[in-house]
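Asker: Here you go, sequence then predicted model.
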Amino acid sequence: MIDETDRIILSLLQEDSRITNSQLAQLAGLSASSCWRRIKSLEEIGLIKGYTATLDRTIAGFGFAAIIHVGLSRQSENSVAEFCRAIEERPEILDCYATTGDSDYHLRVVARDIADYNDFLDNFLFKLKGVAHVRSNIILKDIKSGLQLPLNQ
């Protein structure tokens, strides 16, 4: 699907999405127009989903974070779709994964503090139809948090 040149471009973009096309082309050994066409192609096929800045959550005012394990009481198509729609609408939910095991979903959530988190639980998560159980693991310290895929492995 992608060749070595695409891997170089993607790795460089993952390191610094603000790199200029000219700099990127030079580092990838391409002309600027050829590099631009490759990037556009990677965007069109959906491999590049977007460009973003990575923020420090504590400096941004989100000093509290948790992993929440959620079990649903029923797995009907409608109840799952309703749950997913509600989750997608909440900006404090950074990630949501459907998983195997004891819980159906795992959420990574940020909040300003414990009171803000408690409000999120009481006034949103506990009120969702079909939620059977919720278990929280409080994040004490961020050890590794990344978005870069290991393309060179």
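Answerer: Here it is on my side, so go on. Bear in mind that the values here come from a model prediction, so they are computed numbers and not experimental data. Numbering: from 1, shown residues only.
Asker: all contacts plus neighbour counts: C-alpha atoms, from now on.
Answerer: Fine.
Asker: residue furthest from the geometric center of the protein?
Answerer: The outermost residue of the chain, judged by C-alpha distance from the chain's mean C-alpha position using C-alpha atoms, centre = their mean, is Ser31 at 32.4 Å.
Asker: here comes the other one, which I'd like you to weigh against the first:
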Amino acid sequence: MLDETDRALLTLLVADAGQSASALGRQLGLSQPATWRRIKRLQEAGILTGRRLLLDAEKLGFGVTVFLGIKLATKGRVGMEDFERAVGGIPEVQVVTHVLGLYDYRLRVVARDLADFERVLRRRIMTLPGVGNVEANVMLSEERRPGPL
């Protein structure tokens, strides 16, 4: 079970996962070894599963983000597995989420511009196994990134 110090540690790590255990400990009123033990325990419990860098897609030349709803034309385990395996090979697809509702999958796709997105859509996404209906929503702005729970 997590205590308040664990929760505070997680909040600090979400804000900046590159901080040293020593710097985190100073903010929490803990020694470096005590902080490191907590981090290790959270990793072993599967609560901390890795650290990521957030890249600014726009500054890297990807000015368009599109959320796609994908409804598979063919249902069943094989169709889903084929789709998931194939979509994993498209670098412009940043996130693949299997969902309940109108669509079977939600994809977050980045592209250099709308013409580049159209190319990715026509040549890569629409040719994936089992793809039926597709709905696209172009992101206008992102107000909040995922943070601590």
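Answerer: Alright, I've got the coordinates. Since this is a predicted model, take the numbers as computed values, not measurements.
Asker: Tell me which residues touch the residue farthest from the centre of the first structure, please.
Answerer: Contact analysis of Ser31 of the first structure by C-alpha atoms under 8 Å, 6 or more residues apart in numbering lists Ala25.
Asker: Is His133 of the first structure located within a strand, as I assumed?
Answerer: Yes. His133 of the first structure sits within a strand when classified using DSSP: H, G, I helix; E, B strand; the rest coil.
Asker: residues touching the closest residue in space to it that isn't next to it in sequence, list them.
Answerer: Nearest residue to His133 of the first structure, sequence neighbours excluded (C-alpha to C-alpha, 6 or more residues apart in numbering): Gly71, at 5.1 Å. Gly71 of the first structure makes contacts with 102-105, 131-134, as judged by C-alpha under 8 Å, 6+ apart.
Asker: Tell me which of these persist in the second structure.
Answerer: Retained in the second structure by both residues aligned by TM-score structural alignment, their matches' C-alpha atoms under 8 Å are the following of those: 102-105, 131-134.
Asker: Okay, and the residue nearest in space to the middle of the first structure sits in which element?
Answerer: Nearest to the geometric centre of the first structure sits Asp95, at 5.0 Å (C-alpha atoms, centre = their mean). For Asp95 of the first structure, the element it lies in under DSSP states H and E is strand 93-98.
Asker: what comes into contact with that strand?
Answerer: With C-alpha under 8 Å, 6+ apart as the criterion, strand 93-98 of the first structure contacts 87, 104-110.
Asker: again, only using 10 Å
Answerer: The contact list for strand 93-98 of the first structure (C-alpha atoms under 10 Å, 6 or more residues apart in numbering) reads 65-70, 84, 87-88, 104-111.
Asker: now stretch 107-116 of the first structure
Answerer: Residues outside stretch 107-116 of the first structure that contact it (C-alpha under 10 Å, 6+ apart) are 57-58, 60-70, 87, 90-98, 117-121, 136-139.
Asker: Now with 6 Å, please.
Answerer: Contacts of stretch 107-116 of the first structure with the rest of the structure, by C-alpha atoms under 6 Å, 6 or more residues apart in numbering, involve 61-68, 92-96, 117.
Asker: Is it correct that Val110 of the second structure falls within a helix?
Answerer: No. Counting by three-state DSSP, Val110 of the second structure is not found in a helix; it is strand.
Asker: of all the contacts of stretch 107-116 of the first structure, which two lie farthest apart?
Answerer: Across these, the longest distance by C-alpha to C-alpha is 21.4 Å; it joins Gly61 and Cys96.
Asker: In terms of neighbours, single out the busier of the two.
Answerer: For Gly61 of the first structure versus Cys96, neighbours defined as other C-alpha atoms under 10 Å are more numerous around Cys96 (17 against 12).
Asker: would you say Arg123 of the second structure is within a strand?
Answerer: No. Arg123 of the second structure is assigned helix when assessed by three-state DSSP, not a strand.
Asker: hmm, back to that, check the gap between the residue nearest to His133 of the first structure and Ser136 of the first structure for me.
Answerer: Relative to Ser136 of the first structure, Gly71 of the first structure is positioned 12 Å away (C-alpha to C-alpha, to the nearest Å).
Asker: Nothing else from me, thank you.
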